[in-house]
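Q: Sequence first, predicted model second:
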Amino acid sequence: MKTIINIAVAIIILIIQSNQGFAQDSRTRIKGMIEPYNVGISYDKTINLIFPYSIKSVDRGSADILVQKAAGIENVLQVKAAVEDFQPTNLTIITSEGALYSFSLRYQGNPAFLNLKIADLDIPSVPIVQFGHEMEYESQLKEISQRISSKQGFLNKIKDEGNDMAFSLEGIYIKDDQLYFQFSIENNSLIGYDIEQFRLFLRDSKKTKRSANQEVEIEPTYTAGNIQRIDGKSKQTVVAAVKKFTIPDKKHVTVEILEHNGGRRLELKIKNKTILKAKSI
């Protein structure tokens, strides 16, 4: 009888230990865990984290870390140490396509890398964050603009040239009440062209002597491509998305680029008949 009791107790103990082991195993094997990516930063050097989409949220684990978006740029985060030899901490970034990126930051006097292109690193980037309609809308605009950027243009008469620069309208596309204007900017000189302004506005076709020239700014909902600088001997495609419109009589759309501290100004004039040639995308 005593032997039977001992066997029963042993079985119960084994069952308990087995359940405990299973519970412990369940806790340690966490599906979907995002491992942080290790990055070394220093006090006197800036690290540039270049994301494939615009940055929507930044959280730093410590005040010993300084972060900021690059001026006028939505997808580049600049990071450096506020103090030397800080305690290791973390950095969390959420981008517009809904991806969460986790970084483990440590002090490194001479960082191995100063510029990290996140899309080319082994970092999980599956969209897991749910945004409102506005965020989803931006991601859609970006995806369509990128597709248009790679298309062959079908318009060839709307162009402005001068001072070894060429600016042309290559195509117009429409999808879901958005017009997409595909532009080409070409710099045939050795001198880089720094863009101070890239503007679209509605303008009167004729100005009478007694009235001022009326201009109405057209704000793009999204712009893809480099509208900061066109390097020497290079060509850039820019796609500007705007809410659909047609042009009233005696008016036209002007697209203008101005050079910073320079005299190379380029301008396109788009009439309503050209808008009506928009293709579906």
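A: Perfect, thanks for sending it.
Q: from here on, contacts and neighbour counts on C-alpha atoms
A: Noted.
Q: got the residue ranges for the helices in the chain?
A: Along the chain, counting by DSSP state H, helices occupy 2-28, 133-149, 272-275.
Q: Tell me which of these approaches Thr208 most closely.
A: Between Thr208 and the helices of the chain, the tightest spacing by CA to CA is seen for helix 272-275, at 21.0 Å.
Q: List of residues touching that closest one?
A: Here helix 272-275 makes contact (CA atoms under 8 Å, 6 or more residues apart in numbering) with Ile172, Thr246, Ile247, Pro248, His252.
Q: Stretch 252-271 now?
A: With contact meaning CA under 8 Å, 6+ apart, stretch 252-271 is reached by 158-163, 165-169, 193-205, 247, 251, 272.
Q: State the number of residues packed around Ser211.
A: Neighbour count of Ser211, defined by other CA atoms under 10 Å: 7.
Q: another one to put next to it:
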Amino acid sequence: MRHIYLIFFIIGFFDVMFGQTDTIQVSKDYKTILVLPEPFSFSINGKDLNFIESFPKSTSEKAAHIVMLAYNDVAPVKQDYTNYTLYTKDGMAYDFILDLVAIPETKRWKISKNMADNFSESHLPINHSDGTDAEIIKIEEIALPNDIETLANDGGENFKITPLSTSLYDEDRIAYLEQKCENHISDKGNIARYFSKVGDVFIWLKGVYYDREELYFLFTLENKEPIDLDINFLKSFIGTNYKQSNSNQKSEFQPLYRYGQPTRVKGNTSASFVLIFEKFTLDRNKHLVLELDELNGNRNISLDIEHGLINRPKKFGK
């Protein structure tokens, strides 16, 4: 019996000395809303590329008290957690653990000042086993995938709740594309031995993928020669594909985003990069042309990509 009392004493001692850090559940398909007692100032996020923080688009005074948390839907992991500390403009600091789950049990949290780490009174955890705490406000109507809510001022005392997409794609499209490329830049590709070369310098088309509204073209530029390859420009065009015709034409076709495109490939090395385009298709008489021009050199390469590869891309991860 004395041992049991000792165990409870030790647990109680650590709770008093170090407090309890509340765990806030975050998911890919929902946004968890934090309602702060004072306007938000700044935060420290242990994994800010995975646990995404966003704010209402409204400029109202009440909206300044809102922080929305979601998990990056392009991140490949299913289990993740990190530390999260946010500060309000009155100097209070609030410590939490963010935990990735499929569906958060609580999707809206009302944060009170007595939860602050530097509050003058003892820290009170959000969840009490005796049921005395009433700080958690649940709103069932926001429990819809990809249909979360932000707060906007309606000019009166109350809030209006308006839908806003949960995904990083809708919040920051370029950040989404960058994350997607980062996750797949090392893929082996889905196309075998499709290349063009000059001497021992090669442009390999490794894969054509689709995701949402974009097409991703994965390339590897390989320099098997000892002299470094300095790139003057790398451009893409849509060209006609009439064999042995003098009327072939091409027009420049700009990528939406370039990821990892090199300006120099050192001798006996290679570099992979991705060109992303708004989704498109081509008829059998057109093709996509990638042209590389060497700076102060003649190792210029042109790679024609036929319509069949473009019209039948693969889904990322398959």
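A: Ah, there it is. Here the structure is a predicted model, which means the values were calculated and not measured.
Q: Name the member of the contacts of helix 272-275 of structure 1 with the most neighbours.
A: Ile172 leads those on contacts (other CA under 10 Å) with 25 neighbours.
Q: Isn't that residue up against Tyr180?
A: Yes - counting by CA atoms under 8 Å, Tyr180 is a contact partner of Ile172 of structure 1 at 5.6 Å.
Q: Minimum distance to Leu77 of structure 1: which of the helices of structure 1 has it?
A: Ranking the helices of structure 1 by their distance to Leu77 of structure 1 (criterion: CA to CA) puts helix 133-149 first, at 18.8 Å.
Q: Which residues belonging to the closest one are considered buried?
A: Buried positions in helix 133-149 of structure 1, judged by neighbour count with 16 or more other CA atoms under 10 Å: Met135, Glu138, Ser139, Leu141, Lys142, Ile144, Ser145, Ile148, Ser149.
Q: From the contacts of helix 272-275 of structure 1, pick the one nearest Ile12 of structure 1.
A: Among those, Ile172 lies closest to Ile12 of structure 1 (CA to CA), at 75.2 Å.
Q: What residue in structure 2 is paired with Ser249 of structure 1?
A: For residue 249 of structure 1 the amino acid is Asp, not Ser. Residue pairing (TM-score structural alignment): Asp249 of structure 1 is matched to Arg284 of structure 2.
Q: For Leu309 of structure 2, see how far away that match is.
A: From Arg284 of structure 2 across to Leu309 of structure 2, the span is 11 Å (CA to CA, to the nearest Å).
Q: Show me which of the two is the more surrounded one.
A: Taking other CA under 10 Å, Arg284 of structure 2 and Leu309 do not tie; Leu309 has more neighbours (17 against 12).
Q: circling back: out of the contacts of stretch 252-271 of structure 1, list just those in strands.
A: Of those, the ones assigned to strands by DSSP state E are 159-162, 165-169, 193-204, 251.
Q: Can you select the buried ones among these for me in ChimeraX?
A: If you want just the buried ones from those in ChimeraX, going by 16+ other CA under 10 Å, the selection is:
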select :159,160,161,165,166,167,168,169,193,194,195,200,202,203,204,251
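Q: tell me the contacts of Val274 of structure 2?
A: Counted by CA under 8 Å, 6+ apart, Val274 of structure 2 has contacts Cys181, Ile185, Tyr216, Phe217, Leu218, Phe219, Arg258, Tyr259, Gly260, Gln261.
Q: contacting residues for the nearest residue to the fourth one once chain neighbours are set aside?
A: Ranked by CA to CA, 6 or more residues apart in numbering and with sequence neighbours excluded, the top spatial neighbour of Phe217 of structure 2 is Val208, at 4.7 Å. Residues near Val208 of structure 2 by CA under 8 Å, 6+ apart: Gly189, Asn190, Ile191, Leu215, Tyr216, Phe217, Leu218, Leu309, Ile310, Pro313, Lys314.
Q: cool, Ala192 of structure 2 as well?
A: Ala192 of structure 2 neighbours (CA under 8 Å, 6+ apart): Lys206.
Q: let's go with 7 Å and repeat that
A: Contacts for Ala192 of structure 2 (CA atoms under 7 Å, 6 or more residues apart in numbering) come out as none.
Q: What is the aligned counterpart of it in structure 1?
A: Taking TM-score structural alignment, the alignment pairs Ala192 of structure 2 with Asn156 from structure 1.
Q: Ok, Leu69 of structure 2 next?
A: Match for Leu69 of structure 2 (TM-score structural alignment): no aligned residue.
Q: ok, now Tyr257 of structure 2?
A: Matched by TM-score structural alignment, Tyr257 of structure 2 corresponds to Tyr222 in structure 1.
Q: what's the distance between Trp253 of structure 2 and Leu275 of structure 2?
A: Actually, residue 253 of structure 2 is Phe. It isn't Trp. Distance, Phe253 of structure 2 to Leu275 of structure 2, using CA to CA: 11 Å.
Q: From Glu252 of structure 2, how far out is Tyr209 of structure 2?
A: Taking CA to CA as the measure, Tyr209 of structure 2 and Glu252 of structure 2 are separated by 21 Å.
Q: Report how many residues lie close to Ser251 of structure 2.
A: Using other CA under 10 Å, Ser251 of structure 2 is surrounded by 12 other residues.
Q: re earlier: so what's the match of Asp249 of structure 1 closest to, chain neighbours aside?
A: Nearest non-adjacent residue to Arg284 of structure 2, counting by CA to CA, 6+ apart: His307, 5.9 Å away.
Q: aligned partner of that neighbour in structure 1?
A: By TM-score structural alignment, His307 of structure 2 lines up with Asn272 in structure 1.
Q: if I look at that match, how far off is Val253 of structure 1?
A: On the measure of CA to CA, Asn272 of structure 1 and Val253 of structure 1 end up 8 Å apart.
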